[in-house]
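Student: this one's structure only:
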């Protein structure tokens, strides 16, 4: 299983329009894929931009493709400034 951390910048003026889109997208993904996403943001804005992060824990095969389709369907790219940056992490397996 892999955890996805996706961060991007949002113009402060676009944040009120983007929030319900991302929230609805995450609710649909939770229903369809069984992955409960989280949405976070840095407390401060810089140069009129907020930094947001979506977190998707314990994703399985096919989730990345489902997420990419959901992002496009929700119209997220139109309301962010720049690219979405995806980081992938996995649990450490303890040594016996």
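Tutor: All right, it came through fine. Predicted model, so just to flag it, every value in this text is computed and none were measured.
Student: C-alpha from now on. contacts and neighbour counts both.
Tutor: Noted.
Student: helices of this structure, start to end?
Tutor: With helices called from DSSP state H, the chain shows them at 15-33, 63-74.
Student: so which elements touch the last one?
Tutor: Using 3 or more CA pairs under 8 Å, 6 or more residues apart in numbering; DSSP states H and E, the elements in contact with helix 63-74 are helix 15-33.
Student: one more structure, for comparison:
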């Protein structure tokens, strides 16, 4: 299982419109894939843009495909400014 950290930019004027879409998408993913996401943002903004991050812990194989479909269905791209960047992390095994 992998943890996904996805960050992207949001214009200040789009933040209020995007937040409920992300939360609704998270609710749908929790029902569909059993993974509950969270969303965070950096404090403040730079040049009218905020940095947001979605976090999905312990995702099963194929979750990235379900997430991509959910992002399209939710229409998040209309309120983000630029691409979504995904970082993948895994637990460190205690066995060598």
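Tutor: Received, thanks. Model, not experiment: these values are computed from the prediction.
Student: so residue 8 of structure 2 versus residue 53 of structure 2, what's the distance?
Tutor: Shown here: residue 8 of structure 2 relative to residue 53 of structure 2, a distance of 7 Å by CA to CA, to the nearest Å.
Student: so which of the helices of structure 1 is the most packed in?
Tutor: Highest mean neighbour count of the helices of structure 1: helix 15-33, a mean of 16 (counted as mean count of other CA atoms under 10 Å).
Student: average offset between that one and structure 2?
Tutor: Its matched residues in structure 2 lie on average 0.5 Å from helix 15-33 of structure 1 after superposition (mean CA distance after the TM-score superposition for structure 1).
Student: what about residue 56 of structure 1, neighbour count?
Tutor: Other residues lying near residue 56 of structure 1 total 23 when counted by other CA atoms under 10 Å.
Student: which residues are in contact with it?
Tutor: By CA atoms under 8 Å, 6 or more residues apart in numbering, the contact set of residue 56 of structure 1 is 3-5, 35-38.
Student: and for residue 82 of structure 1?
Tutor: Going by CA under 8 Å, 6+ apart, the list of residues near residue 82 of structure 1 reads 8-9.
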